[in-house]
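Engineer: Mind folding the following:
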Amino acid sequence: MSIVNEKDKHPYIDLGQDYKISLNYADILDEKHLAMAKEDLRETPEIREQALKELRELIEGEKNFVHATDDFFLLSYLRPCKFYAKSALERMQTYYSFKLKYKKYIDNITVESVRNIIEDGIFKYSPLCDKNGRRIVFIQCGKSWKLDRGNKYELFRCIQIIFQAVALEPLTQIYGVSMVLDMGGLSMDQVLTFTPSFASMCLKWAHDCLPLRLKKIYIVNNSKIFNIFWALFGPFMSAKLKERVHFINQNYDVLAEYMGKECLGKEYDGSLPVEHADGKVFVEFLKLYEKQFELLNASGFVEENDDIGDRRNKVNTLAKEILRTIKVK
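Structural biologist: All right, here's what the predicted structure looks like:
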């Protein structure tokens, strides 16, 4: 298992048998995907151009707010907001207000700072989308989470990296994400680390800040201990998000009906013939996209002691470097 970085192609983790983990930032050209974007998100060339223009003007009109204004970065907010520019700006600013409020837990996020959690295999991308075209993210929040290797705040920081990376994929912006939350091996010690304030913070981020369409959450291997966890987080979930949660436990045939057996590994009685990416390899893969997280850290509201010109220059420089690196024209 290794990272392959070929010239003029997106890097990927080679899992063998023609399966790979990659982040696909190429623009949408396929007519099927364009039709889906039009149906679900109101996206047409005319609406897209008008929304990009409006959002760019709104950002530039903010005196103490800095954000990359290249199409690539703006579309990551416009698509989840169905091309309503004001809603996209509000979501941006809600995130960066949230970032200021919880600066201690959110600022200066890097892959290296959460290396242990990624290496331990808590988070995984599937090499395949589910049968509805959605990006699949697996989270093993029970047996893979070792409290002496990463606390709940580091776990939250890692969640941001994992989801922000796929939020920039055009196809994921259109089809959304299916999340499989595996609670097998969840311990009481793990549950007791969570508090209502922490649960509220996490769900505020998921509801109001993340520019991503979280379409389904499948909870597998849930136990009686999980019920305590759910009692803590459940009250802070919106009705809309609760409707997208499905409790699977060990009924993997039901999971396969929802997602497709071919995209599930043997641990869920699926037919995917390869193992997940090794955690250490996954760390090095995500580090290829470190500039994206630097851009997140540099963007947002400019505080009184900061020079807005310097911040804009830094954001613009990072944005251009990212676009060059990920080969987006």
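
Engineer: rest of the way, CA atoms for contacts and neighbours
Structural biologist: Will do.

Engineer: So for the chain, the centremost residue is which one?
Structural biologist: With distances taken as CA atoms, centre = their mean, the residue of the chain nearest its centroid is residue 163 (1.2 Å).

Engineer: residues touching it, list them.
Structural biologist: Contact analysis of residue 163 by CA atoms under 8 Å, 6 or more residues apart in numbering lists residue 212.

Engineer: Just say helix, strand or coil for it.
Structural biologist: Here residue 163 is recorded as helix under DSSP: H, G, I helix; E, B strand; the rest coil.

Engineer: Give me the buried positions along the helix or strand containing residue 76.
Structural biologist: Using DSSP states H and E, residue 76 sits in helix 71-78. Buried residues in helix 71-78, counted by 16 or more other CA atoms under 10 Å: 72, 74-78.

Engineer: and the angle from the helix or strand where residue 53 lies to helix 71-78?
Structural biologist: In the assignment (DSSP H and E), residue 53 maps to helix 45-60. Calculated by axes from the mean of the first three to the mean of the last three CA atoms, to 10 degrees, helix 45-60 forms an angle of 90 degrees with helix 71-78.

Engineer: Which residues does helix 45-60 contact?
Structural biologist: 65-67, 69, 71, 74-75, 78, 83-86, 88-89.

Engineer: one more time with 6 Å, if that's ok
Structural biologist: 69, 83, 85 (CA atoms under 6 Å, 6 or more residues apart in numbering).

Engineer: again with stretch 73-85
Structural biologist: For stretch 73-85, using CA under 6 Å, 6+ apart, the contacting residues are 41, 51, 55, 88, 168, 211-212.

Engineer: Between the two ends of it, how far is it?
Structural biologist: Stretch 73-85 has an end-to-end distance of 13 Å (CA to CA, to the nearest Å).

Engineer: Now do the contacts for the closest residue to residue 184 other than its chain neighbours.
Structural biologist: Of all residues not flanking residue 184 in the chain, residue 221 sits nearest, at 4.8 Å (CA to CA, 6 or more residues apart in numbering). Contact analysis of residue 221 by CA under 6 Å, 6+ apart lists 182-184, 249-250.

Engineer: one more time with 8 Å, if that's ok
Structural biologist: Here residue 221 is in contact with 182-184, 248-250 (CA under 8 Å, 6+ apart).

Engineer: And this one, please, so the two structures can be compared:
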Amino acid sequence: MSGVYTKRCVDDVLDTSEGALPLKLQRIAEEELGETPAKRRDALQKLAELLQEEEDLDARRDSQFLLRFLRVRKYNLEAALRNVCNYYRIRTTSGPVFDNFLPSKVSEATRKLVMALPGKDIHGRRIFLFKPGSWMPDQSPYADVQRATVLCLEHLAKDPATQTLGIVMMFDYAGLTPDKILSMNVGLMRRGFEYLQECIPIRLKAMYAVRHGAAFDVFFAIIKPFMKAKIIQRVRLFGERFEELHKEIPPQVLPAEYGGHGPPLDFDGFWSDLVNCEEAEYQEDNAYGYVRTSNGDFATTEEMENEATFL
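Structural biologist: Modelled structure (predicted):
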């Protein structure tokens, strides 16, 4: 019968094993990611064992954490291991971003730029919103903006539904000027895309640009070389054609500034919840990673401008 999930094997019956997804997501996970209880159980054990062999890496090996990487890499163990290593390696080479890596350390000005919307798109995916056009370089150093972006993405990556369905990224370029583009750190910008494509365990399904003007063409020409072909194909430019945007994101989810009739953007509420509910978890996560260099220092912003790759 259409719409009913038929269990395919004995192991799938009444799945209450560790890491089990809600029933409505199980079919999607099996069909798109190849996830079954038996495969999940076996892969979790093997990935934990492989990480234990990484002598210089003290990684989290709990199931909740490892499932993020197994799902994003569709249970390819080699790819999942490489993803975990990349995830921790970038933290040792991007000091300005991962220094003071806590929601409470994000400034008030920076909090007005990044958040996850409470609603979802037509496919049930969470929506990450970033307003680079509203960025004021004299109020928010670019590294701080990157830190807020990564913190928000880390928050989304924890959700099993997001691990299964992926996310949508929406960028509001209203207010972007050539001067702001010149103030951006190209080294950090490149690392940001490396983080998004090679490190963070998240499935990026679409990137939407809205309210973009002439300066956007210059900006996109700068960032395009950092983007994989698959990601470029998922970029859609809506401008102010909000009626088209609403075909992907319902108007009741969006505020009036995007042609919707949803509530105003509540940046303060989002970041307050992150601080109150997840601060301790971020603090605990910061204790893991690769062994630092002998002098215990991370790469500086100047070093990253001179050397923009980390893999």
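
Engineer: Quick one: distance of the helix holding residue 53 of structure 1 to the chain centre.
Structural biologist: Mean-position distance between helix 45-60 of structure 1 and its chain equals 24 Å (CA atoms, centre = their mean, to the nearest Å).

Engineer: Where in structure 2 does the helix holding residue 76 of structure 1 align, residue-wise?
Structural biologist: Taken onto structure 2 by TM-score structural alignment, helix 71-78 of structure 1 occupies residues 63-70 there.

Engineer: post-alignment, the matching stretch versus structure 1, mean distance?
Structural biologist: The superposed stretch 63-70 of structure 2 is, by mean CA distance after the TM-score superposition for structure 1, a mean 1.0 Å from where its aligned residues fall in structure 1.

Engineer: Next, count neighbours for residue 192 of structure 1.
Structural biologist: As a burial measure, residue 192 of structure 1 scores 10 neighbours (other CA atoms under 10 Å).

Engineer: Aligned to it, what sits in structure 2?
Structural biologist: Checking TM-score structural alignment: residue 192 of structure 1 goes with residue 182.

Engineer: name the element that match belongs to?
Structural biologist: Here residue 182 of structure 2 is assigned to helix 178-183, by DSSP H and E.

Engineer: okay if I get the buried residues of helix 71-78 of structure 1 as CSV plus distance to residue 59 of structure 1?
Structural biologist: Output for the buried residues of helix 71-78 of structure 1, formatted as CSV (distance: CA to CA, whole Å):
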residue, distance to residue 59 of structure 1
72, 15
74, 10
75, 14
76, 15
77, 12
78, 13
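
Engineer: Separate out the buried members of the contacts of residue 221 of structure 1.
Structural biologist: By 16+ other CA under 10 Å, these give 182-184, 248-249 as buried.

Engineer: now, the most widely separated pair of these?
Structural biologist: Within these, two members stand farthest from each other by CA to CA: 184 and 248, at 11.8 Å.

Engineer: which residues are in contact with both of those two?
Structural biologist: Common neighbours of residue 184 of structure 1 and residue 248 (CA under 8 Å, 6+ apart) are 220-222.

Engineer: Closest one to residue 308 of structure 1 out of those, please.
Structural biologist: Nearest to residue 308 of structure 1 among those, with distances taken as CA to CA, is residue 220, at 46.6 Å.

Engineer: Setting aside sequence neighbours, what's the nearest residue to the counterpart of that closest one in structure 2?
Structural biologist: Per TM-score structural alignment, the equivalent position to residue 220 of structure 1 in structure 2 is residue 210. Leaving out its chain neighbours, the residue that sits closest to residue 210 of structure 2 by CA to CA, 6+ apart is residue 239, at 4.4 Å.

Engineer: ditto for residue 285 of structure 2
Structural biologist: Nearest one to residue 285 of structure 2, counting by CA to CA, 6+ apart, is residue 60 at 7.9 Å.

Engineer: Same question for residue 160 of structure 2.
Structural biologist: Closest to residue 160 of structure 2 by CA to CA, 6+ apart is residue 21, at 7.0 Å.

Engineer: which SS class is the one you found?
Structural biologist: From three-state DSSP, the assignment for residue 21 of structure 2 is coil.

Engineer: Residue 203 of structure 2 versus that one, what's the distance?
Structural biologist: From residue 21 of structure 2 to residue 203 of structure 2 the distance is 17 Å (CA to CA).

Engineer: Kindly report the same for residue 75 of structure 2.
Structural biologist: Applying CA to CA to residue 75 of structure 2 and residue 203 of structure 2 gives a distance of 13 Å.

Engineer: what does residue 231 of structure 2 give?
Structural biologist: Distance from residue 231 of structure 2 to residue 203 of structure 2, by CA to CA: 11 Å.

Engineer: got it, and residue 268 of structure 2?
Structural biologist: The value you get for residue 268 of structure 2 to residue 203 of structure 2, if CA to CA is used, is 26 Å.

Engineer: who has more neighbours, the two?
Structural biologist: Taking neighbours as other CA under 10 Å, residue 268 of structure 2 and residue 203 compare with residue 203 leading, 20 against 13.
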